[in-house]
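>>> Pasting a predicted model and its sequence here:
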Amino acid sequence: MKIQEQLRGTGVAVITPFTNDNKIDFPALGKVIEHLIVNKVEYLVLLGTTGETPVLSNPEKIAILNYSYDLVNNRVPILVGIGGNDTADLIHDLTHFPLEKAAAILSASPYYNKPSQEGIFQHYKMVAAASPLPIILYNVPGRTGRNMSAATTLRIANEITNIIGIKEASGDMQQCMQILKDRPNDFLVLSGDDALALPQMACGMEGVISVAANAFPLEFGDMVRACLNNDYAKARSINNHLMTPYDLMFVENNPAGVKAFMAIQGLISNQLRMPNIPLSEGVFNQINHWIKQQG
């Protein structure tokens, strides 16, 4: 099966659990991974922003990868997040991280530097030349400070052969539709916005790399599968139920929101690494109230 087919559906940007003394909680990570696989997500994304990678050391990142590879044992594909604003450093990571058991790389466009569109193109051209795996672009201007335009995405899609898709999280529906309209046939387009996933899939996206699915893997996955099967009545019903969690998850910080849901569900401790902090008491109580209402 082509990698583009394997990555249709729901991928989860996996959180990193921490202990009370700020170490990686590997037993909790294992519990989360099993929770996701048992509840039928199509693949996992490790070392994304939701995994708090800006505050993980390289040895910690490598330990997460090796632990997860062993636990997953090829049951679902694994994407590895390797991005950054130093092209040379990113290429170094691509050649030094353990990637033999990964299916593809998810690589966010450079943040903070605010390169031109030509700079973004040249960055990805160099990264693709060095990558041992296919690459999924990640456009998330709310974090990087620079939007990757539809024209740049399409140029990359047409000119760089081992860049096979994009996680599009600009929130700009017109930009998303332009990419979908003009992309090559085998170029995968995935949503990076949980709350917009349904309308984006109605426009032609093939799936979602989700934050919310950490807490609601089966329900969110069923919504995505319903979209892929053109059962939008079912998809709308599920999406309507999840709209309040979407709002509460992102009102202050990601992953503070989803970690609060997962802590109440008993999956992890409600711990984050500075400068991120747990949700305020008021929002946490709203989440707790919503969960209790579900019975």
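Noted; the coordinates are in hand.

>>> use CA for all of it now, contacts and neighbours both
Fine.

>>> residue ranges for the helices of the stretch 1-150 of the chain, please.
3-6, 26-38, 58-72, 87-96, 117-130, 141-144, 150-159 (DSSP state H, counting those that start in this stretch).

>>> Distance to Pro245 and mean neighbour count for these - can I get that in TSV?
Shown next, in TSV, are the helices of the stretch 1-150 of the chain (distance: least, C-alpha to C-alpha, whole Å; neighbours: other C-alpha atoms under 10 Å):
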stretch	distance to Pro245	mean neighbour count
helix 3-6	27	14
helix 26-38	18	17
helix 58-72	27	15
helix 87-96	34	15
helix 117-130	34	16
helix 141-144	20	16
helix 150-159	30	17
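
>>> To Gly48, which of those helices lies closest?
Among those, the nearest to Gly48 by C-alpha to C-alpha is helix 58-72 (10.5 Å).

>>> helices or strands up against that closest one?
Applying 3 or more C-alpha pairs under 8 Å, 6 or more residues apart in numbering; DSSP states H and E, one finds that helix 58-72 contacts helix 26-38.

>>> quick one on the thing from earlier: dump the helices of the stretch 1-150 of the chain into JSON lines; add distance to Asp172 as well.
Output for the helices of the stretch 1-150 of the chain, formatted as JSON lines (distance: least, C-alpha to C-alpha, whole Å):
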{"stretch": "helix 3-6", "distance to Asp172": "23"}
{"stretch": "helix 26-38", "distance to Asp172": "29"}
{"stretch": "helix 58-72", "distance to Asp172": "32"}
{"stretch": "helix 87-96", "distance to Asp172": "26"}
{"stretch": "helix 117-130", "distance to Asp172": "17"}
{"stretch": "helix 141-144", "distance to Asp172": "10"}
{"stretch": "helix 150-159", "distance to Asp172": "10"}
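
>>> Comparison target below:
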Amino acid sequence: MSLKTQLRGTGVALVTPFTADENIDFPALEKLIDFVISNGVEYVVSLGTTGETPTLSKQEKIDIINFTYEKVNGKVPIVVGVGGNNTKAVVNDLQTLPLDKAVAVLSASPYYNKPSQEGIFLHYKALAEASPKPILLYNVPGRTGRNMEASTTLRLAHEVKNIAGIKEAANNMVQCMQILKDKPADFLVVSGDDDLVLPQLSCGMDGVISVAANCLPKAFTEMVRKGLSGDFAGAKKLNDTLLEAYSLLFAENNPAGVKAFLTELGLIQNHLRLPMVPLSSGLHEKVKAFLKK
């Protein structure tokens, strides 16, 4: 089965639950994995940036990956996030993290350094050559400080053998359409903007790697399925019920919003590692009110 087929639909960028003393809460992670799979996600992403990966040690990352393999147990495909702004360090991670049971690696473009488009191209080329698994590009300029232009994405897609797709989160519909217009036929294009997924599906995207699917997996995955099948009226009806949630999830920061939702659902404790902090009390009350509705 091709990666484009395996990862069509909704992937969920799993949060990392913590205990009050900031250790990883593995029982809560197990509950979350069971929750999202039983409510219809097509695959899970372990160690995406929603999982607060900059605050995790190398050993914690290894433990989370292995735990996720064990608990998912083949029910759905697993993508592992491996990224950073030091190319040599990312190459080392690709060669030393346990990636054997993953179907692909999701790697955000280098943050803070603000490389040129050529620098971004050569960074990903080095990762692709080192990776034992196909690489999914991740363009999220709101976090990295540098947009990966459509021309760079397409150059990587056409010229670099082990580049298999992209999570596009530039919040730019024209850029999405440029990629979709000129990409190779087997190149996976998924959204990283939960609030734009519906119109992006109408342009030909293959699905989404979602934050909202942590806490609202049933409605969200059904909305995506309807969009992929061409039932845009049905998808819009579901999406309309989720619009307020999208705003609440990202009003302050990610993953504070989604952790507030998951806390109210009884799945995790509301703890984050600095510099991230829990959602402010006023917004948290709005999360409670939304879930009551």
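Ah, there it is. Fair warning: this is a prediction, and the values are worked out from it, not measured in the lab.

>>> Can you calculate the TM-score here?
After superposition, the two chains reach a TM-score of 0.99 (TM-score structural alignment, normalised by the length of the second structure), with 293 aligned residues with a C-alpha RMSD of 0.5 Å.

>>> Would you enumerate the residues in contact with the residue nearest to Asn147 of the second structure when sequence neighbours are not counted?
Nearest non-adjacent residue to Asn147 of the second structure, counting by C-alpha to C-alpha, 6 or more residues apart in numbering: Pro141, 4.7 Å away. Counting by C-alpha atoms under 8 Å, 6 or more residues apart in numbering, Pro141 of the second structure makes contact with 147-148, 169-170.

>>> Looking at the first structure now, which of those still hold up?
Retained in the first structure (both residues aligned by TM-score structural alignment, their matches' C-alpha atoms under 8 Å) from the contacts of Pro141 of the second structure: 147-148, 169-170.

>>> ok, of the residues you listed, which one's closest to Asp182 of the second structure?
Met148 (15.6 Å).

>>> Run a quick neighbour tally on that closest one.
When counting by other C-alpha atoms under 10 Å, one arrives at 24 neighbours for Met148 of the second structure.

>>> looking at it, it is touching Gly142, isn't it?
No: counting by C-alpha atoms under 8 Å, Met148 of the second structure stays clear of Gly142, with 11.2 Å between them.

>>> ok, Arg8 of the first structure - contacts?
42, 206-208.

>>> Secondary structure, distance to Ile105 of the first structure and neighbour count for those residues - can I get that in JSON lines?
Output for these, formatted as JSON lines (DSSP: H, G, I helix; E, B strand; the rest coil; distance: C-alpha to C-alpha, whole Å; neighbours: other C-alpha atoms under 10 Å):
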{"residue": "Glu42", "secondary structure": "coil", "distance to Ile105 of the first structure": "16", "neighbour count": "21"}
{"residue": "Glu206", "secondary structure": "coil", "distance to Ile105 of the first structure": "18", "neighbour count": "23"}
{"residue": "Gly207", "secondary structure": "strand", "distance to Ile105 of the first structure": "17", "neighbour count": "27"}
{"residue": "Val208", "secondary structure": "strand", "distance to Ile105 of the first structure": "15", "neighbour count": "30"}
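
>>> Can you classify the closest residue to Lys31 of the first structure other than its chain neighbours by secondary structure?
In space, and not counting its chain neighbours, Lys31 of the first structure is closest to Leu267: 6.8 Å by C-alpha to C-alpha, 6+ apart. Counting by DSSP: H, G, I helix; E, B strand; the rest coil, the backbone at Leu267 of the first structure sits in coil.

>>> aligned partner of Leu267 of the first structure in the second structure?
Using TM-score structural alignment as the criterion, Leu267 of the first structure maps onto Leu267 of the second structure.

>>> Neighbours of its match, how many?
The tally of other residues near Leu267 of the second structure (other C-alpha under 10 Å) stands at 19.

>>> quick one: it and Lys31 touch, right?
Yes: with contacts counted by C-alpha under 8 Å, Leu267 of the second structure reaches Lys31, the gap being 6.4 Å.

>>> how much space is there between the closest residue in space to Leu71 of the first structure that isn't next to it in sequence and Asn66 of the first structure?
Nearest residue to Leu71 of the first structure in three dimensions, chain neighbours excluded: Gly30, at 7.2 Å (C-alpha to C-alpha, 6+ apart). Look at Gly30 of the first structure and Asn66 of the first structure: by C-alpha to C-alpha, to the nearest Å, they are 12 Å apart.

>>> same check, this time on His123 of the first structure
Taking C-alpha to C-alpha, one finds His123 of the first structure at 28 Å from Asn66 of the first structure.

>>> how long is stretch 36-53 of the second structure from one end to the other?
So stretch 36-53 of the second structure: terminal residues 20 Å apart, C-alpha to C-alpha.

>>> In the first structure, which residues correspond to it?
Stretch 36-53 of the second structure maps onto residues 36-53 of the first structure, going by TM-score structural alignment.

>>> which SS state does Gly165 of the second structure fall under?
Gly165 of the second structure ends up strand, using three-state DSSP.

>>> For it, give its distance to Asp100 of the second structure.
From Gly165 of the second structure across to Asp100 of the second structure, the span is 19 Å (C-alpha to C-alpha).

>>> now swap in Met177 of the second structure and tell me
According to C-alpha to C-alpha, Met177 of the second structure stands 33 Å off from Asp100 of the second structure.

>>> Between these two, which has more neighbouring residues?
Neighbours per residue, other C-alpha under 10 Å: of Met177 of the second structure and Asp100, the larger number sits with Met177, 16 against 10.

>>> tally of neighbours for the closest residue in space to that one that isn't next to it in sequence?
Taking C-alpha to C-alpha, 6+ apart, and ignoring the residues beside it in sequence, Met177 of the second structure has Cys203 as its nearest neighbour in space, at 6.7 Å. By other C-alpha under 10 Å, the residues close to Cys203 of the second structure number 14.

>>> In the first structure, point me to whatever sits opposite Glu118 of the second structure in the alignment.
Aligned partner of Glu118 of the second structure by TM-score structural alignment: Glu118.

>>> Nearest residue to its match in space, please, no chain neighbours.
Thr152 (7.9 Å).

>>> Give me the buried positions along the longest helix seen in the first structure.
Looking across the first structure with DSSP state H, the single longest helix is helix 232-250. Neighbour-count burial for helix 232-250 of the first structure flags 232, 235-236, 238-239, 242, 245-246, 248-249 (criterion: 16 or more other C-alpha atoms under 10 Å).

>>> again with stretch 110-119 of the first structure
Neighbour-count burial for stretch 110-119 of the first structure [16+ other C-alpha under 10 Å]: 110-111, 114-115, 117.
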